[in-house]
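In: Pasting the sequence and the predicted coordinates here, then a few questions.
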Amino acid sequence: MANRTATEAKTIHGTNPQFLIEKILRTRIHDSLYWKEHCFALTAESIIDKAVALTSIGGQYGNQKPTEFICLALKMLQLQPEKDIVKLYIQNEDYKYLRALGAFYLRLTGTSLEIYKYLEPLLGDLRKLRRRNISGGFELTHVDEFVDELLHSDRVCDTILPRITKRHIMEENGDIEPRISPLEEDLEE
């Protein structure tokens, strides 16, 4: 199965799931040492161990080398784990990088309703994350900042995210309840 998508995988947004990551980045991932040594025989269950061992998030660094985070994201696209498994990744309180990987994967593959339903609760997670930047160094961010970026940015971790319906439009259509910020109580006082 080396670099091919699982045969039972369904198309996502009308395309092969791996194609959600641009070809040039996908090629760099397939050529990377981490992919060849650590991602070759992973399954939906064994990928958890690799995600727990992550020490940073990010897309590419240094001389455009893919990070371990983006390699595992591509592997998840290749394996296409069930939505329930991805939701368990996101709801995991113990491992913040597993949570970030699940959130990134859901943002790539989920519907607008699923994305808002499962990612917005993570806006209350204030744990620190390390982000590998293009220069190869690290910068500090937080889970809530990363999730906010997933909800509002077009490009995260050097990956163009599929478009989602704006939240206010979904509220107007009655698809989703209005979001009440935890800060509103503080403002009222």
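Out: Received, thanks.

In: Every contact and neighbour count from this point should use C-alpha atoms.
Out: Fine.

In: Tell me who's in contact with the residue nearest the centre of the chain.
Out: Nearest to the geometric centre of the chain sits F104, at 0.9 Å (CA atoms, centre = their mean). When contacts are counted by CA atoms under 8 Å, 6 or more residues apart in numbering, F104 touches 73, 150.

In: Quick check: it vs D186, distance?
Out: 30 Å (CA to CA, to the nearest Å).

In: how about the helices in the chain?
Out: Secondary structure of the chain by DSSP state H: the helices cover 23-31, 33-38, 47-52, 68-79, 83-91, 96-109, 112-119, 143-152, 167-172, 183-188.

In: In a markdown table, list those helices along with distance to I12.
Out: Shown next, in a markdown table, are the helices of the chain (distance: least, CA to CA, whole Å):
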| stretch | distance to I12 |
| --- | --- |
| helix 23-31 | 16 |
| helix 33-38 | 23 |
| helix 47-52 | 20 |
| helix 68-79 | 9 |
| helix 83-91 | 13 |
| helix 96-109 | 6 |
| helix 112-119 | 13 |
| helix 143-152 | 18 |
| helix 167-172 | 21 |
| helix 183-188 | 36 |
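
In: Contact partners for F69?
Out: 51, 54, 56-59, 101.

In: what number of residues lie near the residue nearest to L106 when sequence neighbours are not counted?
Out: In space, and not counting its chain neighbours, L106 is closest to I115: 6.6 Å by CA to CA, 6 or more residues apart in numbering. Neighbourhood size, I115 [other CA atoms under 10 Å]: 19.

In: now swap in the one 3 residues further on and tell me
Out: Applying other CA under 10 Å, we find 16 other residues in the vicinity of Y118.

In: wait, it sits on L88?
Out: No: assessed by CA atoms under 8 Å, Y118 is found out of contact with L88, at 10.3 Å.

In: Most neighbours among the contacts of F69, which one?
Out: Within the contacts of F69, neighbour counts (other CA under 10 Å) peak at L101, which reaches 24 neighbours.

In: and the comparison structure, right after this:
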Amino acid sequence: MSGFHQADERRFLDERGSSVSVAPNGLNPATIMEKAVRERIVDSYFWKEQCFGVNEADIVDRVVDHVSCIGGTTGTTQKPTPFLCLALKLLQLAPNDTILQAYLQQGGDKFKYLRALALFYVRLTRPAIDVYTTLEPFLADRRKLRHKTRAGTRLTFVDAFVDDLLVQTRVCATSLWKLPQREDLEDLGKLEPRESALGDIDELLEDDEAEEVDTKEDGGVDQEKRDDSEEENGMQPSKRRRDSSESSRNGSGSNGNEPRRQTTESGSESDRPRDRTR
């Protein structure tokens, strides 16, 4: 009986991983996902029909044929997605690094969900250094992904999914183990400083500051040129600016005070002095 495949997939869960080795990051692969999520996966129709007796090569066919979105559980019944079911199957199969690299190197839109599944598995089972070195190159992957949640389906991208795996604490209905900060690993000498696709951030900031200074200086030079042109026309720049400001305060030029003078001179009949000769 030892040579036959066990039909009851719950054995992997009931033994709590005692029959398999721990993951490279020291976690028990049988308990990485929450118990409630594991139970829903094992009871799902997709797990019973498509995940029985498959190996690492069959995973590729299952992803291409059945996975059209990433996600954890969906709907009011919290039904597990095929993506999450195959992630649990990978935890059971425990593929080595060579197989994972074969998953990750498959290009084209046909295998983008296979890459997402491999990245998700790497985040669950590999040490922090391997997680950073494996996931960060795929921050340049701009391909679109469908992300199915309990609220519905939305559009995301491979690089956004990778960023969530590096930053978030819960992805696809699975609590991720705490990942050390990259800066801490750099200080310990375990990781090289990451080079951004935009280049050196400090140099970019210095260039922006230099451009701002040049813009201000160019504005001052233009003001001086305008003042020189005004002097050539026989008008002092300061007087011109002062006249324009006074005109704006008084209304329309020198005529702004005329209505007030007329009102004061005319006044009303009660304000005029009476003729004493009468």
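Out: That came through fine. Only a predicted model underlies this, so the values are computations on that prediction, with no experimental measurement involved.

In: What's the TM-score once they're superposed?
Out: TM-score for the superposed chains, counting by TM-score structural alignment, normalised by the length of structure 1: 0.92, backed by 188 aligned residues with a CA RMSD of 1.9 Å.

In: Would you confirm that T73 of structure 2 contacts C85?
Out: No: at 10.0 Å, T73 of structure 2 and C85 do not qualify as touching, with contact defined as CA under 8 Å.

In: ok, back up a step: contacting residues for the residue nearest to L106 of structure 1?
Out: 106-107, 151 are the contacts of I115 of structure 1 under CA under 8 Å, 6+ apart.

In: Can you say which of those are buried?
Out: Buried positions within the contacts of I115 of structure 1, assessed by neighbour count (16 or more other CA atoms under 10 Å), are 106-107, 151.

In: Return the closest of those with respect to E171 of structure 1.
Out: In terms of CA to CA, no member of these lies closer to E171 of structure 1 than L151, at 15.4 Å.

In: And the closest one? What does it align with in structure 2?
Out: Aligned by TM-score structural alignment, L151 of structure 1 pairs with L166 of structure 2.

In: Correct me if wrong: that match contacts L179.
Out: Yes: judged on CA under 8 Å, L166 of structure 2 makes contact with L179 at a distance of 7.5 Å.

In: Number of residues surrounding K178 of structure 2?
Out: 11.

In: nearest spatial neighbour of the residue opposite it in structure 1 once aligned, skipping sequence neighbours?
Out: Residue pairing (TM-score structural alignment): K178 of structure 2 is matched to R163 of structure 1. Spatial nearest neighbour of R163 of structure 1, excluding adjacent residues (CA to CA, 6+ apart): D154 at 7.6 Å.

In: so how far is S46 of structure 1 from the counterpart of D141 of structure 2 in structure 1?
Out: By TM-score structural alignment, D141 of structure 2 lines up with D125 in structure 1. Distance, D125 of structure 1 to S46 of structure 1, using CA to CA: 25 Å.

In: Comparing those two, which residue is more hemmed in?
Out: Per other CA under 10 Å, whichever of D125 of structure 1 and S46 has more neighbours is D125, with 15 against 11.

In: Now for the more buried one: which residues touch it?
Out: So D125 of structure 1 contacts 142-144 (CA under 8 Å, 6+ apart).

In: Now do it against N173 of structure 1, distance only.
Out: D125 of structure 1 sits at a distance of 28 Å from N173 of structure 1 (criterion: CA to CA).

In: ok, and the closest non-adjacent residue to the corresponding residue of structure 2 for L77 of structure 1?
Out: Alignment note (TM-score structural alignment): L77 of structure 1 maps to L91 of structure 2. Distances taken as CA to CA, 6+ apart place P29 nearest to L91 of structure 2, at 5.5 Å, with adjacent residues excluded.

In: quick one: contacts for the one you found?
Out: P29 of structure 2 neighbours (CA under 8 Å, 6+ apart): 17, 22-23, 91-92, 125.

In: Aligned against structure 1, show me the partner of it.
Out: In structure 1, P29 of structure 2 lands on P17 (TM-score structural alignment).

In: so how far is L161 of structure 1 from its match?
Out: 12 Å.

In: Ok, T55 of structure 1 next?
Out: Counting by CA to CA - T55 of structure 1 and L161 of structure 1 are separated by 23 Å.

In: ditto for W35 of structure 1
Out: From W35 of structure 1 to L161 of structure 1 the distance is 22 Å (CA to CA).

In: How about N16 of structure 1?
Out: Taking CA to CA, one finds N16 of structure 1 at 15 Å from L161 of structure 1.

In: and what of H30 of structure 1?
Out: H30 of structure 1 is 20 Å from L161 of structure 1, by CA to CA.

In: cool, and G110 of structure 1?
Out: Distance from G110 of structure 1 to L161 of structure 1, by CA to CA: 11 Å.

In: returning to that earlier point: tabulate the contacts of D125 of structure 1 (TSV), appending distance to S181 of structure 1 and neighbour count.
Out: Conversion of the contacts of D125 of structure 1 to TSV gives the following (distance: CA to CA, whole Å; neighbours: other CA atoms under 10 Å):
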residue	distance to S181 of structure 1	neighbour count
H142	18	17
V143	17	22
D144	13	21
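
In: With respect to F40 of structure 1, which of these is nearest?
Out: V143 (28.2 Å).

In: surely that closest one meets L98?
Out: No: at 11.1 Å, V143 of structure 1 does not count as touching L98 under the criterion of CA under 8 Å.

In: buried residues in stretch 168-186 of structure 2?
Out: Neighbour count says stretch 168-186 of structure 2 has 172-174, 176, 179, 182 buried, by 16+ other CA under 10 Å.

In: And the furthest pair within those residues?
Out: Checking the buried residues of stretch 168-186 of structure 2 with CA to CA, the most distant pair is A173 and R182, at 24.3 Å.

In: how close does L54 of structure 1 sit to E120 of structure 1?
Out: When L54 of structure 1 is compared with E120 of structure 1 (using CA to CA), they lie 23 Å apart.
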